[in-house]
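*Asks:* sequence and predicted structure below; questions after.
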Amino acid sequence: MEFFERLFSFLAFNLEDLPYVIITLVIAFSVHEFAHAYVAYKFGDPTAKNEGRLTLNPAVHLDPIGTLLLLIAGFGWARPVPVNRFRLTNPRLGGVLISLAGPVSNLLLALIGGAFQFFILSIGSDGMAMAMLYNFFYMFTFLNVVLFVFNLLPLPPLDGYRIIEDLVSNDVRAKMTQFEAYGTIIFLVLVLIDPLYEMTIGPILRNGIGFVFTNIQYFFASLFLG
């Protein structure tokens, strides 16, 4: 085991947690992108549906490089769902809800994971199988909270930025579009350079993730364990 731990030491997660992480990310990314596609379709844009993205099939949603980077660096991405704003019945409202659908889907998955996590504790079953199930749902809950908070950051190309883009006036939106490419570069710099990360989005992420995750844990602990 020590040999494999050294071999895979570049991974952002412990080797023993890797199966839980992979399963969680496959589900979380697929549901996230499906949610975008579904809301877009409901608002009149069939672009994602026509490209086969209105599905929970992971094969059409996962980006190989984005998934690999998530395992190695702790951040990554899935394939973005194509949206044609000109085909939306209500472009401004539709745009906001389409962008919001992805993070909200991860929050719902986190709630489901938390419920199963504390249900397992409440029935008090021992054994390796139950311990593995508990560890999986703990990781499932935590990673979906991470994706929920992370995607709400107001930086391109994240959903939080898209939400702001649809809330501002058309003039401001046009100016944001002009600088979007630079914003993406700034985002990558902030994520990849530790001192800048710790001075900017690092504390926001830690506090946001801690707040949401702790409250999910507290809620279901109170519900199932009293």
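*Replies:* Received the coordinates, thanks. Note that the structure is predicted; figures quoted are calculated from it, not measured.

*Asks:* please count neighbours and contacts with C-alpha atoms only from this point.
*Replies:* OK.

*Asks:* max-length helix in this protein?
*Replies:* Ranked by residue count, the top helix of the chain under DSSP state H comes out as helix 91-123.

*Asks:* which other helices and strands contact that one?
*Replies:* Applying 3 or more C-alpha pairs under 8 Å, 6 or more residues apart in numbering; DSSP states H and E, one finds that helix 91-123 contacts helix 18-42, helix 128-151, helix 159-167, helix 201-225.

*Asks:* and these as a markdown table, adding mean neighbour count?
*Replies:* Shown next, in a markdown table, are the helices and strands packed on helix 91-123 (neighbours: other C-alpha atoms under 10 Å):
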| stretch | mean neighbour count |
| --- | --- |
| helix 18-42 | 22 |
| helix 128-151 | 20 |
| helix 159-167 | 20 |
| helix 201-225 | 16 |
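
*Asks:* which parts of the longest helix of the chain are buried?
*Replies:* Applying a neighbour-count criterion of 16 or more other C-alpha atoms under 10 Å, the buried positions in helix 91-123 are 91-92, 94-107, 109-111, 113-121.

*Asks:* please compare the first structure with the one that follows:
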Amino acid sequence: MTMIMEWVRDVSIYAVPLLLAVISHEVAHGWVAEKLGDPTARMLGRISLNPLVHIDLLGTVIIPLVLLVTNAPFMFGWAKPVPVQFHRLRGGRRGMAWVALAGPLTNLMLAAASALVYRLILMLFASGYAVGTAAMVLRPLFLMAQFSVIFNLVLMVINLFPVPPLDGGRVLAGVLPRRLAWQLARLERYGMLIVVILLATGWWGHLLNPVVSLFARLFL
């Protein structure tokens, strides 16, 4: 029973920040889209923190569990994308760029908030206030906040990679001259293949780690 409780605690340390990060990311897309004229996400009940309406079996459950069980050096996942009808957005391509940017910016804000919690708990331990029951409660929260910082930064950086359908590709398509934006949009069918190749060859780490490490040093 003790081992089961410890396993549940350890899974929760990762699961809670992961769910909050990926769900908030998608909710932000839908919320900004609504503000710019497209209420599709609201009408479908997707502007909600209820995980049941956002869970993607592969991205929210299977892949994170596999990475956790195999002690992978990184954790990644995603929620079911919120539907956005870009032609309904005010501002045209610029509106699309703002909708795309909303997700990574939300992850940046969550990373900053988690870093604040991390530092506050660290101060409590350093000052000697976190003892006994308080220490038992604060230690999992401390680890949860630490993981939340890293995971949100990873999610932000991955999504800002400038290839559609990732958010960075949509942001770039929204600010480039129309001709270049059209040429970039043609890459969308190959976007995820490019990401898979980068992951398989290890190049993703070379692109990802320096940026994540820079923000992690700043926050932690």
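*Replies:* All right, it came through fine. In this text, all values refer to a predicted model and were calculated from it rather than measured experimentally.

*Asks:* give me the three-state assignment for residue 126 of structure 1.
*Replies:* Classification of residue 126 of structure 1 using DSSP: H, G, I helix; E, B strand; the rest coil returns coil.

*Asks:* tell me how many other residues crowd it.
*Replies:* Neighbour count for residue 126 of structure 1, taken as other C-alpha atoms under 10 Å: 10.

*Asks:* roughly how far apart are it and residue 61 of structure 1?
*Replies:* To residue 61 of structure 1, residue 126 of structure 1 is 37 Å away according to C-alpha to C-alpha, to the nearest Å.

*Asks:* ditto for residue 136 of structure 1
*Replies:* Residue 136 of structure 1 sits 22 Å away from residue 61 of structure 1, going by C-alpha to C-alpha.

*Asks:* go on, residue 143 of structure 1?
*Replies:* Residue 143 of structure 1 sits 18 Å away from residue 61 of structure 1, going by C-alpha to C-alpha.

*Asks:* can you find the partner of residue 204 of structure 2 in structure 1?
*Replies:* Superposed on structure 1 with TM-score structural alignment, residue 204 of structure 2 falls opposite residue 201.

*Asks:* ok, the nearest residue to its match once chain neighbours are set aside - contacts?
*Replies:* Leaving aside its chain neighbours, residue 201 of structure 1 sits nearest to residue 190 (7.4 Å; criterion: C-alpha to C-alpha, 6 or more residues apart in numbering). Going by C-alpha atoms under 8 Å, 6 or more residues apart in numbering, residue 190 of structure 1 touches 196-197, 200-201.

*Asks:* how far away is the equivalent of residue 140 of structure 2 over in structure 1 from residue 121 of structure 1?
*Replies:* Using TM-score structural alignment, the equivalent of residue 140 of structure 2 in structure 1 is residue 132. According to C-alpha to C-alpha, residue 132 of structure 1 and residue 121 of structure 1 sit 12 Å apart.

*Asks:* before we move on, back to that, residue 56 of structure 1: which of the helices and strands packed on helix 91-123 of structure 1 is closest?
*Replies:* Closest to residue 56 of structure 1 of these is helix 18-42 (C-alpha to C-alpha; 5.5 Å).

*Asks:* which residue numbers in structure 2 go with the closest one?
*Replies:* Going by TM-score structural alignment: helix 18-42 of structure 1 matches residues 11-35.

*Asks:* tell me roughly how far that stretch lies from structure 1 on average.
*Replies:* Following the fit onto structure 1, the mean deviation recorded for stretch 11-35 of structure 2 is 0.8 Å by mean C-alpha distance after the TM-score superposition for structure 1.

*Asks:* centre of the chain to that stretch, how far?
*Replies:* Taking the mean of its C-alpha atoms, stretch 11-35 of structure 2 sits 7 Å from the chain's own mean (C-alpha atoms, centre = their mean, to the nearest Å).

*Asks:* and the contacts of that stretch?
*Replies:* Residues from elsewhere that reach stretch 11-35 of structure 2, judged by C-alpha under 8 Å, 6+ apart: 39-42, 46-49, 51, 54, 60, 77-84, 89, 95, 98-100, 102-104, 106-107, 110, 140-141, 143-145, 147-148, 151-152, 155.
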